[in-house]
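**Student:** Pasting the sequence and the predicted coordinates here, then a few questions.
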Amino acid sequence: MDGTIDRDGYIAFPREAWSKLRANTPLPLQDAELEKLRGLNEPISMADVEDVYLPLARLLNLHIQAARGLHATVLANFLGTPVPPAPYVIGIAGSVGVGKSTFARLLRAVLARWPTHPRVDLITTDGFLLPTAVLQARGLMERKGFPESYDQRRMLAFLAALKAGEPNLRVPIYSHKIYDIVPDRVDIVDRPDILVFEGLNVLQTIPSASVVASDFFDFSIYLDARTEDIEHWFIERFLLLQRSAFQDPSSYFHALRDLPEPDARARARGIWQRINLPNLVQNILPTRERARLILQKGATHTIDTVRLRNV
């Protein structure tokens, strides 16, 4: 083993050591597919897929096979009848701006190439945000992304129904363009082999709650980086959006389209420091060590270290 066990009970692998754990896992993506999956300011390369995603896909596949075998054997023996496996749920947590969405899309694409579990769905917790009108009525617009801005009851009901094997589950669709839930539109989740469930606070515990989202996870991943790096990425992404998505008249942020760059930087930094940084410090970062796997990014968005829980 080329990793070292740290004081928190994780095996820490430098990228080079982690990449060797790919073994003979084949490369499932082409350059054109990777280009479509990239985020705005995230220079992910095919080397990243080979070094990081393929060993992770191999690890997850081993976990999935073991979980299915245990489920089928134990329950079938106990109940005396075959029981279909529940969807395998992978939770992905991390800050705004750290690259969760791109990571989740790529992971889904890689996992879906395995012949034993071709049906992989991706759902983000954005769809469980309370509508803007509700947030405004409750004075929560400046708390968007904080735990209280989500319809927790609906989110937990979805995860419970998913694990129970219910078909055709309806999940609201969130639009970053209009900054709100899209009326009368839903995603349908119909008993996938794997569900990738991505969001800010998916690993959070709530003292007064009898059930939390992570109770339904089979595996959990935290995407980590230095706070200063995440702030820089957030600001740079804001500037890119100002030159692209904000130009659309239907964009919630259309009024900011012509801000001079210094003013746009100041606006983005203000949003970060007023909303996203407190949420990270108070609610997201404290959940990091609840994850089974922590992926540590460097300043260039590359994943440099992988920490795998050993206990």
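**Tutor:** Structure received.

**Student:** Only C-alpha atoms from now on, for both contacts and neighbour counts.
**Tutor:** OK.

**Student:** Just want the most central residue of the protein.
**Tutor:** Geometric centre of the chain, nearest residue: residue 198, 2.8 Å, by Cα atoms, centre = their mean.

**Student:** got another, please set it beside the one above:
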Amino acid sequence: MVERAGDLRRIVIALAGAPGAGKSTLSEHLLAALPAGEAALVPMDGFHFDNAMLDAMGLRHRKGAPETFDCAGLVATLRRIRSGEGGVPVPVFDREADLSRAGAAIVPADARFVLVEGNYLLLDRAPWTELAPLFDLTIFIDVPIVELERRLLTRWTDLGRSEEAARAWVEGNDLPNARLVIESSRRADVVWSNFPQPSS
């Protein structure tokens, strides 16, 4: 990755995948592997619409679907970042509080590598296709739907939902979103399989 950057002042890398694929974990590993002080992270989840807005739009029950994100805001922020501008504020999603915190992180001027992680970064439909020219490298994290279901059920029960409520949310919202990501994303430069392979 460092070699691919060449003489570019800033390289923007997309880490895409379905809910539960392991995007946050991979992002943390990449941040640790890149030169100290030269990398920053922009989570797409920070661009969630607020719950009050989702209620007004009648979309609270679909939170996490493409239409529940401020895609235009993400595009505008990434354009600022690609320009080399320093001190670009980005929102961060607080999963426990279930809300986005505006300006909760900063992409500093000396961040040469900017990792952007999210479900729909490679989605091949408008308005998400506007993101395509903003990435220098794209990575898709591949996980079978059965494994995604297991991870997502664990996620929501760990966050305090009953098993029944977790299953209803996963089956009615998370898995449809996961299938959309898997079936409708553009091909990435790198596809990484993030699940145990059967032993021979």
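**Tutor:** Arrived safely, thanks for sending. Being a predicted model, the structure only gives us computed values, none of them experimental.

**Student:** picking that back up, counterpart of the residue nearest to the centre of the first structure in the second structure?
**Tutor:** Per TM-score structural alignment, the equivalent position to residue 198 of the first structure in the second structure is residue 117.

**Student:** Check for me that its match belongs to a strand.
**Tutor:** Yes - judged by DSSP: H, G, I helix; E, B strand; the rest coil, residue 117 of the second structure forms part of a strand.

**Student:** gap between it and residue 45 of the second structure?
**Tutor:** 8 Å (Cα to Cα, to the nearest Å).

**Student:** how about the strands in the second structure?
**Tutor:** Assigned strands in the second structure, in chain order: 11-17, 39-43, 88-94, 99-107, 113-118, 137-142, 190-193 (criterion: DSSP state E).

**Student:** Out of those strands, which one sits most buried?
**Tutor:** Most buried of the strands of the second structure, by mean neighbour count (mean count of other Cα atoms under 10 Å): strand 11-17, with a mean of 25.

**Student:** So which elements touch that strand?
**Tutor:** With contacts defined as 3 or more Cα pairs under 8 Å, 6 or more residues apart in numbering; DSSP states H and E, the packing partners of strand 11-17 of the second structure are helix 23-33, strand 113-118, strand 137-142.

**Student:** Between the ones you listed, which one is closest to residue 60 of the second structure.
**Tutor:** Across these, residue 60 of the second structure has its closest neighbour in strand 113-118 (19.1 Å, Cα to Cα).

**Student:** got the angle between that closest one and strand 137-142?
**Tutor:** Strand 113-118 of the second structure and strand 137-142 are oriented at 40 degrees to each other (axes from the mean of the first three to the mean of the last three Cα atoms, to 10 degrees).

**Student:** Give me the contacts around strand 113-118 of the second structure.
**Tutor:** Under the criterion Cα atoms under 8 Å, 6 or more residues apart in numbering, residues 10-17, 23-24, 27, 34, 38-45, 107 lie in contact with strand 113-118 of the second structure.

**Student:** Superposed on the first structure, what's the mean shift for it?
**Tutor:** Mean deviation of strand 113-118 of the second structure relative to the first structure after superposition (mean Cα distance after the TM-score superposition for the first structure): 0.3 Å.

**Student:** how distant is that strand from the center of its chain?
**Tutor:** 8 Å (Cα atoms, centre = their mean, to the nearest Å).

**Student:** so what's the match of residue 198 of the first structure closest to, chain neighbours aside?
**Tutor:** residue 15 (4.6 Å; Cα to Cα, 6 or more residues apart in numbering).

**Student:** Do I have it right that that neighbour meets residue 136?
**Tutor:** No - contact criterion Cα atoms under 8 Å: residue 15 of the second structure and residue 136 do not qualify, at 11.4 Å.

**Student:** Which position in the second structure pairs with residue 178 of the first structure?
**Tutor:** In the second structure, residue 178 of the first structure lands on residue 97 (TM-score structural alignment).

**Student:** Then residue 223 of the first structure?
**Tutor:** By TM-score structural alignment, residue 223 of the first structure lines up with residue 141.

**Student:** Could you pull up the residues touching that match?
**Tutor:** 15, 16, 17, 18, 21, 22, 23, 191, 192, 193, 194.

**Student:** Distance check, it against residue 31 of the second structure.
**Tutor:** Distance from residue 141 of the second structure to residue 31 of the second structure, by Cα to Cα: 16 Å.
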